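Colleague: Structural data only, the sequence is not supplied:
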């Protein structure tokens, strides 16, 4: 019963989140000077990437290939997919003509709107309440995600209205959101079977098993990329403002 509930929550989000991302990319592409054919290609490539990525994540998860290694110095496959997925999206956004145009047309309110969806972290609290997820992981990971999502609401509103405190709120979202990832990954490793399993040794975490493993294998890399691209734009805009002022 617990597995069914957790799977339902994760898979529901797995439908809603990519659909939201695709809609955003399509909308932002329409605000560029790209030809219609280039827009379609960009959207098609993004849809294909998400589809292949998610399918691979599900297959690997069900084959238990994301379980943490029990001997050092093996690198967890889950970390490789997390970083590799994030890097792939970042490369497409920065090193393709369509990606750069779409990124240029994407303002900070869009990035903050995406971070609102971080409230999906409540699934870890559900897992804790139902038993299989240890509190040492669920509390920092779940509450950190929820806090990031709530703070992102205020940053989104400020960015939309060009409020004077928008930049400060956006920076806070990035700080909290990235620290949350560090805490979640750290406590996830410490509570799961593996060579760093130091916490909850009597009841190992199931975050490296299907369905919860889809969160770090698929959702987290996309949220991480949104952080990186947003920070990148902030730095570029700050540099431009200094150049104009000079």
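Modeller: Cool, the structure landed. Predicted model only: the values in this text are computed from it and were never measured. Numbers count the residues shown, from 1 in each chain.
Colleague: Please count neighbours and contacts with C-alpha atoms only from this point.
Modeller: OK.
Colleague: what about the helices in this protein?
Modeller: 2-29, 36-62, 77-95, 97-104, 108-116, 122-130, 135-160, 166-191, 214, 220-245 (DSSP state H).
Colleague: deepest of these, which one?
Modeller: Among these, helix 214 has the highest mean neighbour count (mean count of other Cα atoms under 10 Å), at a mean of 24.
Colleague: Check it against this one:
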């Protein structure tokens, strides 16, 4: 997705035309995914070293996305809120990726077995790449505030 955004003019135009709410609604889903991680932790299906950080971080990112979405448009407050959301959300998703990889490569990969059962495979296969790509695209658009209208 990022490669097409960078290299294909039609794809770049598509992502530029997407309104800010489209990106924010995607990120609001993170609150529900984060809650799911915490539920899986409580059931003993995910390790605490992954689920606590990922769960709480995704809930915070999702709530920040909602805050930005419901902040009045074209105000300095919204611009600041969008920057805060994007930085916090991006750092969170990177930390989640590092935690997952650390468990998979240096810990017990069986601890992440929940991701082999529906609906969890959708998260690393589709949701995480969309989240990362949307953060990168939003950072690029934040450099040009007029593109966020």
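Modeller: Yep, that arrived. Every value quoted in this text rests on a predicted model; they were computed, and no experiment measured them.
Colleague: Reformat the helices of structure 1 as a markdown table; add distance to residue 207 of structure 1.
Modeller: Output for the helices of structure 1, formatted as a markdown table (distance: least, Cα to Cα, whole Å):
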| stretch | distance to residue 207 of structure 1 |
| --- | --- |
| helix 2-29 | 11 |
| helix 36-62 | 10 |
| helix 77-95 | 11 |
| helix 97-104 | 32 |
| helix 108-116 | 21 |
| helix 122-130 | 9 |
| helix 135-160 | 9 |
| helix 166-191 | 7 |
| helix 214 | 9 |
| helix 220-245 | 13 |
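Colleague: Among those, which comes closest to residue 203 of structure 1?
Modeller: Taking Cα to Cα, helix 166-191 is the member of the helices of structure 1 nearest to residue 203 of structure 1, at 8.4 Å.
Colleague: mean shift between the closest one and structure 2?
Modeller: The superposed helix 166-191 of structure 1 is, by mean Cα distance after the TM-score superposition for structure 1, a mean 1.6 Å from where its aligned residues fall in structure 2.
Colleague: before we move on, back to that, so which of the helices of structure 1 gets nearest residue 204 of structure 1?
Modeller: Ranking the helices of structure 1 by their distance to residue 204 of structure 1 (criterion: Cα to Cα) puts helix 166-191 first, at 5.8 Å.
Colleague: dump the residue contacts of residue 115 of structure 2.
Modeller: 121, 123 (Cα atoms under 8 Å, 6 or more residues apart in numbering).
Colleague: just to revisit the earlier point, which one of the helices of structure 1 lies closest to residue 201 of structure 1?
Modeller: Counting by Cα to Cα, residue 201 of structure 1 lies closest to helix 166-191 out of the helices of structure 1; the figure is 6.9 Å.
Colleague: which residues in structure 2 does whatever helix or strand comes next after that closest one align to?
Modeller: Of the helices and strands lying after helix 166-191 of structure 1 in sequence (DSSP states H and E), the nearest is helix 214. The aligned range for helix 214 of structure 1 in structure 2 is 122, by TM-score structural alignment.
Colleague: Average separation of that stretch from the aligned part of structure 1, please.
Modeller: Comparison of stretch 122 of structure 2 with structure 1 after fitting gives an average deviation of 2.9 Å (mean Cα distance after the TM-score superposition for structure 1).
Colleague: Can you tell me what residue 30 of structure 2 aligns to in structure 1?
Modeller: Aligned counterpart of residue 30 of structure 2 in structure 1: residue 118 (TM-score structural alignment).
Colleague: pretty sure that match contacts residue 145?
Modeller: Yes: with contact defined as Cα atoms under 8 Å, residue 118 of structure 1 reaches residue 145; the gap is 5.3 Å.
Colleague: measure residue 232 of structure 1 to residue 51 of structure 1 for me?
Modeller: 26 Å (Cα to Cα, to the nearest Å).
Colleague: swap in residue 36 of structure 1?
Modeller: 22 Å.
Colleague: ditto for residue 211 of structure 1
Modeller: Applying Cα to Cα, the value for residue 211 of structure 1 to residue 51 of structure 1 is 17 Å.
Colleague: Give the closest residue to residue 94 of structure 1 in space, chain neighbours not counted.
Modeller: Closest residue to residue 94 of structure 1 apart from its sequence neighbours, by Cα to Cα, 6 or more residues apart in numbering: residue 100 at 5.3 Å.
Colleague: ok, now how distant is the corresponding residue of structure 2 for that neighbour from residue 20 of structure 2?
Modeller: Alignment note: residue 100 of structure 1 maps to residue 12 in structure 2; criterion TM-score structural alignment. For residue 12 of structure 2, the distance to residue 20 of structure 2 (Cα to Cα) stands at 15 Å.
Colleague: Kind regards, and thank you for your time.
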